[in-house]
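**Q** I would like the atomic coordinates for the input below:
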Amino acid sequence: MGNNAFLGGRTRVRIVVAGDPGTGKSSLICTAASDVFPKNVPPVLPPTRLPEDLYPDRVPLTIIDTSSRAEDSGKLGEELRRADAVVLTYACDQPATLDRLSTFWLPELRRLEVKVPVIVVGCKLDLRDEHQQISLDNVMAPVMRQFREIETCINCSSYRQIQIPEVFFYAQKAVLHPTAPLFDEEMQTLKPRCVRALKRIFILCDHDRDGALSDAELNDFQVKCCNTPLPSSEIVGVKKVFQGKLPEGVNEHGLTLTGFLFLHRLEFGYDNDIKLAENLMPCSFKRSPDQNVELTNEAIDYLKGIFELFDIDKDGALQPIEIENLFSTAPEFPWNEAPYKDAAEKTALGGISMDGFLSQWAVMALLDPARTLENLICIGYPGDPSSAIHVTKTRRYNRKKQQSDRNVFQCLVFGPKKAGKSALLNSFLGRPYSDTYSPTDERYAVNFVDQPRGVKKSLVLREIPEDEVKKILVNKESLAACDIAVFVHDSSDKSSWKRAIELLVEVANHGEITGFEVPCLIVAAKDDLDPFPMAIQDSTRVSQEMGIEASIPISTKLCDFNNIFRRIVNAAEHPHLSIPDTEAGRSRKQYDRLVNRSLMFVSGGAAVAMVGLAGYRARKNASS
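**A** Prediction:
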């Protein structure tokens, strides 16, 4: 992997030097650039660039000098906000300038919201009173505890050329190799994402899967990181250190995961945010609004194998601890929060079946392809990432062909409050019916639906709260990725029926206007209750007028679903059918037909006129 991939693609580092007047800022910069202490230094230097080969990372370094005058505070603030790192100087022979770091400069950086690494530099070390020497650690420890943005502290002397290159080396290193994403200064421990990344690296290096890195595997790791082998003497030395200070860090097979965490060298495809670098995910997710992303059969087969591998008790389900272990090498557990939490069917013990597991991956690929691919790679997917996903054909194409070959269908579930939307989603996941009503936010439910000839399709139900409908329809492309819409109403409540039809008309009009029309079904929930008067007649009239199927009666209480989920999938598979025809739509089509006829008339008239003109010219030419 190239150096720039590890450095997040940085092509330069900009370091701003600030501090009280007379603390040695300009002399520090001049000496770093020329290796010579300057006799005459201007008040403020122009931007200074250090040679890119001065430090191992070979990234050009630009140093910005600043003025401490009150009248230049505006310019100072601008430079600090543009900094990648800040060097704050004080004079070792002027204790008051050291106090000013915590009373002015560091608070000022926070006021300006400058959130970059800070290097504190004590200049003029050669002028320090030898009789009043104080340990730098003792002086700066309380300041560093208060201001965690301080990366390191160092004393230097431009006159004696003591530790001048080190100042800017530490500043550059803080930018290119930040510790903040890796290490919790407060707790003095590695951060969880870092531990997960290192665990994945350890597993990748542990070729024989014996839970330890042998000498050969440890050497391979060193070569991968540094392009150079690890001498045998150093391997022996590493083991001796662990045997003395951390016995569990080694065993008879080699270096354990516990020991490996002390050798945290992140050179296996992560960027500074502990995310996989972009060059490891070459797939393009560019697609039309009405195209979706699905997992390929190759990825699904791999996930089936992973499921069986981590199903330690072989009970056909992944228990919470087993699924946590499965994702222990991912940046974090991906299904802890909405929309994935509780979106799939669970077993009685809180585990997840094979179908539930694959369903979770299907909905994640639909909603967040990049995150899906990252998690696949992190749990060890061995193939080319581009072989794990594919982009479906557009819905426009499917309508033209009158058939959809998608394997994952997204259904938006609309309806008024207390219509039975949540009960429908719960029943889809095999959850028991409850009479208790509790308002819900937008949520998802995903499961497989058996089709003829043993085919299974994934169906993603997305419940849309009544209050959110207008907000969703503001977006022109809100229906683009939707394969079908379902409108649920309480069959015993006429007002619920009327509201459901109003929502249907709103959605249908939106689809006609934007060009993203969707098949629609009406679901008459609570069929166990007495229907409101004229329910059948109203339902028949509306379905005939709109050209869609009559309301489908269901009762989640009696577990009478009338094959509703298969019927949803069937309607989605034939996207040219079940498109509602609204009054506004009919008026619009009639207007379009009139316009087209007018254009045809005008075109015909123009053609006749042209023929007449041509004849007139011919007669005129003949007579002349």
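**Q** CA only for contacts and neighbour counts going forward, please
**A** Noted.
**Q** and the residue lying closest to N375 once chain neighbours are set aside, helix, strand or coil?
**A** Nearest residue to N375, sequence neighbours excluded (C-alpha to C-alpha, 6 or more residues apart in numbering): A330, at 5.8 Å. With DSSP: H, G, I helix; E, B strand; the rest coil as the basis, the three-state label of A330 is coil.
**Q** surely A330 touches I379?
**A** Yes - the pair A330 / I379 is scored as a contact, 6.4 Å apart, by C-alpha atoms under 8 Å.
**Q** ok, the two, which is more surrounded?
**A** Higher neighbour count among A330 and I379: A330, with 24 against 18, using other C-alpha atoms under 10 Å.
**Q** now show me the structure for the sequence below, then we'll compare the two:
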Amino acid sequence: MAGGGSKNPGGVRIVVAGDAKTGKSCLVLAAASDTFTPNVPPVLPPTRLPEDMFPDRVPVTVIDTSSSPENRNKLVEELKKADAIVLTYACDRPATLDRLSSFWLPELRRLEVRVPVIVVGCMLDKRDEEYPISLEQVMSPIMQQFREIETCIECSAFKIIQVAEVFYYAQKAVLHPTAPLFDQEAQTLKPRCVRALKRIFILCDHDRDGALSDEELNDFQVKCFNAPLQPSEISGVKRVVQEKLPEGVNDRGLTLTGFLFLHALFIEKGRLETTWTVLRKFGYNNEIRLADDRLPPPFKRHPDQSAELTNDAVDFLRGIFFTYDIDGDGSLRTPEVEDLFSTAPENPWNEAPYKDAAEKNPLGGLTVDGFLSEWALMALLDPIRCFEYLIYIGYTGDISSAIRITRRRRLDRKKQQSDRNVYQCFVFGPKEAGKSTILDSFPGRPFPEDYVPTTTDNHYVVHVVVDQTEGTRKTLVLREIPEDHVEKFLSSKDALASCDVAIFVHDRSRESSWKRATELLHSVASQGESTGYEVPCLIAAAKDDLDPYPTEIQDSTRVSQDLGIEAPIPISAKLGDLNNIFRRIVTAAEHPHLSIPETEAGKSRKQYHRLINRSLMFASVGAAIAVVGVATYRVYAARKNSSG
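**A** This next block holds a predicted model:
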């Protein structure tokens, strides 16, 4: 279907439902043939309506249904496949109208069928003319209660009154729905519609002067409707806006306020197709997001490859940062970030995992490193969504110029170095070990006095790590894995594929914390050995401001030596002594062949493979000697025969 929004790419599927004998089949047949047919089957087969019935020329298929209990499953199946639903009642039987609000509309909600509904009063010709009923008066309370009702209409299949209009409104509700654009109660454009129209306005304001000149208005008209505007028409449009909204026009042309006012006016007058045509032309779907065909398909990549921003994208984002840093204080405060995303469907950083993931200054403003870090996190976790939001804020390049796919981590280990700019570290440890505190201290947040357990594995922080000696800058993402989630997390064979380093945190004052941390370390090491996604591992001895438990040094030395990794790194977030741990995490990620723990099972497996390889080598040597022996014998036999 042109423009998207339908579940059926071949056209619009309209399902007609309602109580028995309310005129469903007669209505469908009258629409298809433009005549009344007295003897109609109980349920019609799927009926294709003529395309020339509709201005959009989009095919419409109408599905008739039975309301009898034995056909219940079929009815539910059809309702769930519908793009729009026509609910019928009989104009001469008020009880069938009551059934809409007592049964049919609540039933659609219970089935979670979320499509536009057209309420249709059939058999208008049978209603007693002595008792005229105002449709608006009758339907207003129902429409207030059930916002999914798009339109109410009365018709007569017998006299062919407003039959075609029923399906025109149903098709229009699918192709040009009101709900995404307009709040009927508040009588205003919805926020997401305003954001999309603002982006379109900015794209059409070629000289960036904050107004659409006559020439720019004409270009807009040609792009969207393939027809130019006459000078008198442009003057007329501006005059209508100026009379109602003086600030809608200035000496440079139509302002954003005026542009939005015009669209609200179109919608109020029932001309939703005008606004939808504009939105479709600029790539929007029914959710007022960029349609899938305007975005690249998901990247084809191995689980141990990741996505990160290119230098072009980073340069673009730096420019955007300083454009929106209106007060020039080197940070983006909340209103400035909201302004930046005012041309996107919403601010993506208002929710986890991006909310509060990056560095802010003491006044709560996002620093330039924090800003770029948030984008790096988006590229890592959801590269297509990251690219979508780059487009919303004005990026005009293709995805290959914005996002690169890194080399496989497996290959990095073989080559003994990594060329990534963004590293991801998984943070494991028992409850109350200090995992969250380490994450919070990374972007410089103050030490929390109260313990708050982490209940989600969606807790990320991201920040830039600078190597002062080499002058390199890497972005490090820390992801906390709560203790309760570890077993489920490791049940996936690709659990460690996206991990560059794992760090295991324990409270060094408690032996139980240490023991649990080592159990987790062994679990992760075993998982890495069995799946081929081995990761460098570090141990953090947190709460170094407290006295260690008695055998802490001996235990930690033994475990680190047995596994072949570094001794635990003592840190105290409370004292602000982090022992350069984030730089050490990055160093471990840059040299991914080092710091990989080896369990006893892993050592045995390696020894077994070495023995097999050695046996194969001896077998090969033996076979080679045998071949040489046979060849030598053949030469000897040939010589003996020739001399005889």
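**Q** picking up where we left off before, between A330 and I379 of the first structure, which contacts overlap?
**A** R200 (C-alpha atoms under 8 Å, 6 or more residues apart in numbering).
**Q** what residue of the second structure matches up with the residue nearest to N375 of the first structure?
**A** In the second structure, the residue paired with A330 of the first structure is A344, using TM-score structural alignment.
**Q** number of nearby residues for the aligned partner of K515 of the second structure in the first structure?
**A** Under the alignment (TM-score structural alignment), K515 of the second structure maps onto K498 of the first structure. Using other C-alpha under 10 Å, K498 of the first structure has 14 other residues around it.
**Q** list of residues touching stretch 532-541 of the second structure?
**A** Stretch 532-541 of the second structure has contacts (C-alpha under 8 Å, 6+ apart) with 304, 410, 494, 496-497, 499-508, 521, 525, 527-528, 565-571, 585, 588-589, 592-597.
**Q** who's in contact with R200 of the first structure?
**A** 328-330, 378-379.
**Q** go on, D64 of the second structure?
**A** By C-alpha under 8 Å, 6+ apart, the contact set of D64 of the second structure is 15-17, 24-25, 28, 43-46.
**Q** let me know the closest of those residues to K81 of the second structure.
**A** Each of the contacts of D64 of the second structure was checked against K81 of the second structure using C-alpha to C-alpha; the closest is V15, at 8.5 Å.
**Q** ok, that closest one touching A84?
**A** Yes - applying C-alpha under 8 Å as the test, V15 of the second structure and A84 come out as touching, 6.5 Å apart.
**Q** can you pull the contacts of the most centrally placed residue in the second structure?
**A** Centre of the second structure computed as the mean C-alpha position; nearest residue by C-alpha atoms, centre = their mean is R385, 5.6 Å away. Listed by C-alpha under 8 Å, 6+ apart, the contact partners of R385 of the second structure are 378-379.
**Q** tell me the buried residues within the contacts of D64 of the second structure.
**A** Buried members of the contacts of D64 of the second structure, scored by 16 or more other C-alpha atoms under 10 Å, are 15-17, 24-25, 28, 44.
**Q** which of those residues fall within helices?
**A** 24-25, 28 (DSSP state H).
**Q** which positions within stretch 576-594 of the second structure qualify as buried?
**A** Going by neighbour count (16+ other C-alpha under 10 Å), the buried part of stretch 576-594 of the second structure is 578, 581-583, 585-586, 588-594.
**Q** endpoint to endpoint, that stretch covers what distance?
**A** 28 Å (C-alpha to C-alpha, to the nearest Å).
**Q** so which bit of the first structure is it matched to?
**A** Counting by TM-score structural alignment, stretch 576-594 of the second structure pairs with residues 559-577 of the first structure.
**Q** ditto for stretch 166-181 of the second structure
**A** Using TM-score structural alignment, stretch 166-181 of the second structure corresponds to residues 167-182 of the first structure.
**Q** and that stretch, what's buried?
**A** 167-182.
**Q** before we move on, what about stretch 517-528 of the second structure?
**A** So, applying 16+ other C-alpha under 10 Å, buried residues of stretch 517-528 of the second structure: 517-518, 520-528.
**Q** again, but for stretch 223-235 of the first structure
**A** Quick answer for stretch 223-235 of the first structure (16+ other C-alpha under 10 Å): 230, 235.
**Q** just the residues contacting that stretch, thanks.
**A** Contacts to stretch 223-235 of the first structure, defined as C-alpha under 8 Å, 6+ apart, come from residues 215, 219-220, 222, 265-268.
**Q** and which of the buried ones among the contacts of D64 of the second structure is nearest I625 of the second structure?
**A** Using C-alpha to C-alpha, V15 comes nearest to I625 of the second structure of these, at 80.7 Å.
**Q** residues contacting that closest one?
**A** Per C-alpha under 8 Å, 6+ apart, neighbours of V15 of the second structure: 62-65, 78-79, 82-86.
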